[in-house]
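>>> Pasting a predicted model and its sequence here:
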Amino acid sequence: MKYRNALPQLTGTPMITDGGLETTLIFNEGLDLPLFAAFTALESDAGMAAIDAYMRRYAEIAVHARRGFVMDTPTWRASARWAAELDITQETLRAVHQETVCNLSHLRDALEVPEISPFVINGVIGPQDDGYHPTQVLTEDQAEAYHSVQIGWFDEFGADMVSAITMTYIAEAIGITRAAKARNIPVAIAFTVETDGNLPSGERLKDAICAVDQATDGYPAYFMINCAHPDHFAHVLTGDWTGRIMGLRANASRLSHEALDAAETLDDGDPAELGALYAGLSHLLPNLTVVGGCCGTDHRHVAAICAATQGA
């Protein structure tokens, strides 16, 4: 079933996402992901099998928990700047987007239970520069032009929605939203924050969400927070604006972004503790319907989050 015009998470259906795809593939599966680009795993049979098994595990968690599943494409780094650094052509990159949407469509056909566990195909977009410390800051117009290519492919190949993950500053988020609006495809904007609760740019989370809404007539379907530990942002979640946050994909680790970048081993935290923290955050976020993980998390964390937030 396709959900582009009626995303189930917008009508209160509890949904999960996956966890930290890249960290799972690198640290648990032993795969090499140059530039942290998960889509490069599709170049080998072993990589394709690992991603398929990874997504199936989360699909099974969703069905067992009677929650929907926001199925992410492995395309966080599959945009022009990163493809050029990986010596990948635009033609090949376009084919990657077609393949990933097709693969998730097959998974949906095989495992979805629409009445209790709707599966949404979500095209993932990452930042044009580093997801922690960008050195090149795009204008809104530049961001719209840059990301419109990837959004166009997701629209063409039938994704239900797109999500911009690990956004570090306001202008890029506005540009992405404008590009999605031009294609009339739903978009979720996920900001990351530092240990002080502010974006890496120094902009406040509240200001970022309000600015994107104001600049785009409230076009984002919803906002998310990702790639930060709950301790880093719980203290800023006050005010009516938090009603626009419908998704959380937190890190298991309390390490800063700088420390995570330098880490040579995986800090996977405590799944049960992370679940309890999500349960606490659900009282601060009245419209929270989409939960999952980010760096260092895997199926254990997402299962624990489901158990802890059941009925919240």
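Perfect, thanks for sending it.
>>> from here on, contacts and neighbour counts on C-alpha atoms
Noted.
>>> contacting residues for residue 76?
Applying C-alpha atoms under 8 Å, 6 or more residues apart in numbering, we find residue 76 in contact with 37-38, 124-127, 165.
>>> shouldn't residue 246 be in contact with residue 287?
Yes. Contact criterion C-alpha atoms under 8 Å: residue 246 and residue 287 qualify, at 5.3 Å.
>>> Please say which of the two ends up with more neighbours.
For residue 246 versus residue 287, the count of surrounding residues by other C-alpha atoms under 10 Å is larger for residue 246: 24 against 19.
>>> ok, that one - contacts?
So residue 246 contacts 222-224, 285, 287-290 (C-alpha under 8 Å, 6+ apart).
>>> Looking at the residues you listed, point me to the pair that's furthest apart.
222 and 285 (12.3 Å; C-alpha to C-alpha).
>>> Walking through the chain, point out its helices one by one.
Using DSSP state H, the helices of the chain run over 21-23, 45-65, 80-85, 90-111, 140-157, 170-183, 205-215, 230-233, 257-262, 271-281, 299-309.
>>> Kindly reformat the ones you listed as JSON lines containing mean neighbour count and distance to residue 31.
Converted to JSON lines, those look like this (neighbours: other C-alpha atoms under 10 Å; distance: least, C-alpha to C-alpha, whole Å):
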{"stretch": "helix 21-23", "mean neighbour count": "23", "distance to residue 31": "9"}
{"stretch": "helix 45-65", "mean neighbour count": "18", "distance to residue 31": "7"}
{"stretch": "helix 80-85", "mean neighbour count": "15", "distance to residue 31": "18"}
{"stretch": "helix 90-111", "mean neighbour count": "17", "distance to residue 31": "18"}
{"stretch": "helix 140-157", "mean neighbour count": "19", "distance to residue 31": "25"}
{"stretch": "helix 170-183", "mean neighbour count": "24", "distance to residue 31": "30"}
{"stretch": "helix 205-215", "mean neighbour count": "18", "distance to residue 31": "34"}
{"stretch": "helix 230-233", "mean neighbour count": "19", "distance to residue 31": "28"}
{"stretch": "helix 257-262", "mean neighbour count": "13", "distance to residue 31": "18"}
{"stretch": "helix 271-281", "mean neighbour count": "19", "distance to residue 31": "23"}
{"stretch": "helix 299-309", "mean neighbour count": "21", "distance to residue 31": "18"}
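>>> Put this next to the first one:
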Amino acid sequence: MIEVTKYRHDLPQRRGGIFLTDGGMETTLIFHEGVDLPHFAAFVLLDSPKGRQKLQKYYAAYLAVARAHGTGFVLDSPTWRANSDWADKLGYDAAALKAINVRSIAFLEGLRAGWERPEAPCVISGAIGPRGDGYKAGRMDAAEAEAYHATQIAAFVEGGADMVTAYTLNSINEAIGIARAARAQRIPAAISFTVETDGRLVNGETLREAVEAVDRETSGAPEYFMINCAHPAHFESALQAGEAWTRRIHGVRANASTKSHAELDESTTLDAGDPRDLGRRYRDLRRAFPAMRMLGGCCGTDHRHVQAICDAVLPPRALSA
């Protein structure tokens, strides 16, 4: 049964204003909360009351920051690993995987119902991750990627998500396939690339080449693009103010650490970086690229980093009497 959605045909973040997101879900749960996440998969927490309580507590910290600053929020489902290759490793068959992707949206609906206000919209996004490792080059062509990711997108459509967002993509072909699959199912999609320390995708393509290729091959299907899972120091130089393609990048979810992906892969401790420095870098990005209005974090960040971003980017709110 297809659920009625709230914002699928009119995403409020497309009309302007700042929208926050959460931060590094998996790193926060593992290193701060001591949660065991096999294969870095947070979606498994949806299968137990205790796990759902952990997720609710996690999201609540970010929603509180957004409430304090009067911003909107994009709630991403905990399903970055909830595709068939990773599900196979975790013992989920196709039916169980579909069910948990559908239920992930219902879980977020419950959070939205208790938080949203007319002046602060809350958009529910089904989160998609790469088929393989986000730090290693993907090998699918666009047609294979479209067919592969269509199943998870269909579950989000059935669950009633407002949109889908594909995170930590390092393959242009995979991004094209996801954008086409979402368009075929009439759900808005955002595409978020990750880059190496040189500001390029793992195979050497520039961000400009990636964004322009996806737009060209999909007739501009994505609602917008984002950058995630890299520190701003890694991609600031790849962005040139005034170039038309940069106006397609509407969001940033940066890492706390300046370490490379290879260094992070080998690390057994959490590098939380410098939240204030991260906030200043977001402020500078916003000044140079005002279209960037979805602001959050990725690996190593938690609600304190998002608070620091708000402190740097947003004007102070007047205290109510």
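Sure thing, it's come through. Here the structure is a predicted model, which means the values were calculated and not measured.
>>> TM-score for this pair?
The TM-score (TM-score structural alignment, normalised by the length of structure 1) is 0.97; 310 aligned residues with a C-alpha RMSD of 1.2 Å.
>>> circling back: compare the contacts of residue 246 of structure 1 with structure 2 and list the overlap.
Counting by both residues aligned by TM-score structural alignment, their matches' C-alpha atoms under 8 Å, the members of the contacts of residue 246 of structure 1 that carry over to structure 2 are 222-224, 287-290.
>>> of these, closest to residue 146 of structure 1?
The closest of these, once distances to residue 146 of structure 1 are taken by C-alpha to C-alpha, is residue 223, at 20.9 Å.
>>> rewinding a little: columns distance to residue 73 of structure 1 on top of the helices of structure 1, output as a markdown table?
Shown next, in a markdown table, are these (distance: least, C-alpha to C-alpha, whole Å):
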| stretch | distance to residue 73 of structure 1 |
| --- | --- |
| helix 21-23 | 10 |
| helix 45-65 | 10 |
| helix 80-85 | 16 |
| helix 90-111 | 6 |
| helix 140-157 | 10 |
| helix 170-183 | 17 |
| helix 205-215 | 24 |
| helix 230-233 | 25 |
| helix 257-262 | 23 |
| helix 271-281 | 24 |
| helix 299-309 | 17 |
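>>> Which one, of the ones you listed, ends up nearest to residue 120 of structure 1?
Nearest of these (C-alpha to C-alpha): helix 90-111, 8.2 Å.
>>> that older thread, between the helices of structure 1, which one is nearest to residue 12 of structure 1?
helix 299-309 (14.0 Å).
>>> how many other residues sit next to residue 93 of structure 2?
Neighbours of residue 93 of structure 2 using other C-alpha under 10 Å come to 12.
>>> Aligned to it, what sits in structure 1?
By TM-score structural alignment, residue 93 of structure 2 lines up with residue 89 in structure 1.
>>> Identify the residues contacting its match.
residue 83.
>>> ok, now how distant is it from residue 308 of structure 1?
Distance, residue 89 of structure 1 to residue 308 of structure 1, by C-alpha to C-alpha, to the nearest Å: 44 Å.
>>> now swap in residue 113 of structure 1 and tell me
Distance from residue 113 of structure 1 to residue 308 of structure 1, by C-alpha to C-alpha: 23 Å.
>>> With residue 267 of structure 1 instead?
Distance, residue 267 of structure 1 to residue 308 of structure 1, using C-alpha to C-alpha: 21 Å.
>>> circling back: for residue 251 of structure 1, find the nearest of the helices of structure 1.
helix 230-233 (7.8 Å).
>>> show me the contacts for the aligned residue in structure 1 for residue 116 of structure 2.
In structure 1, residue 116 of structure 2 lines up with residue 112, judged by TM-score structural alignment. Taking C-alpha under 8 Å, 6+ apart, we find residue 112 of structure 1 in contact with 59, 63, 118-119.
>>> Quick one: the residues you listed as CSV, columns for distance to residue 212 of structure 1 too.
Output for the contacts of residue 112 of structure 1, formatted as CSV (distance: C-alpha to C-alpha, whole Å):
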residue, distance to residue 212 of structure 1
59, 31
63, 34
118, 28
119, 27
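>>> I'd guessed residue 222 of structure 1 sits against residue 177; true?
No. Checked against C-alpha under 8 Å, the pair residue 222 of structure 1 and residue 177 is beyond contact range at 11.0 Å.
>>> Identify the contacts common to these two.
187, 189.
>>> any idea how far residue 54 of structure 2 is from residue 64 of structure 2?
For residue 54 of structure 2, the distance to residue 64 of structure 2 equals 16 Å [C-alpha to C-alpha].
>>> hmm, which of the contacts of residue 112 of structure 1 are common to structure 2?
Those retained in structure 2, by both residues aligned by TM-score structural alignment, their matches' C-alpha under 8 Å: 118-119.
>>> So which of the contacts of residue 112 of structure 1 is the closest to residue 28 of structure 1?
Checking these against residue 28 of structure 1 with C-alpha to C-alpha, the nearest one is residue 59 at 18.9 Å.
>>> With adjacent residues omitted, what lies nearest to that closest one?
residue 69 (6.5 Å; C-alpha to C-alpha, 6 or more residues apart in numbering).
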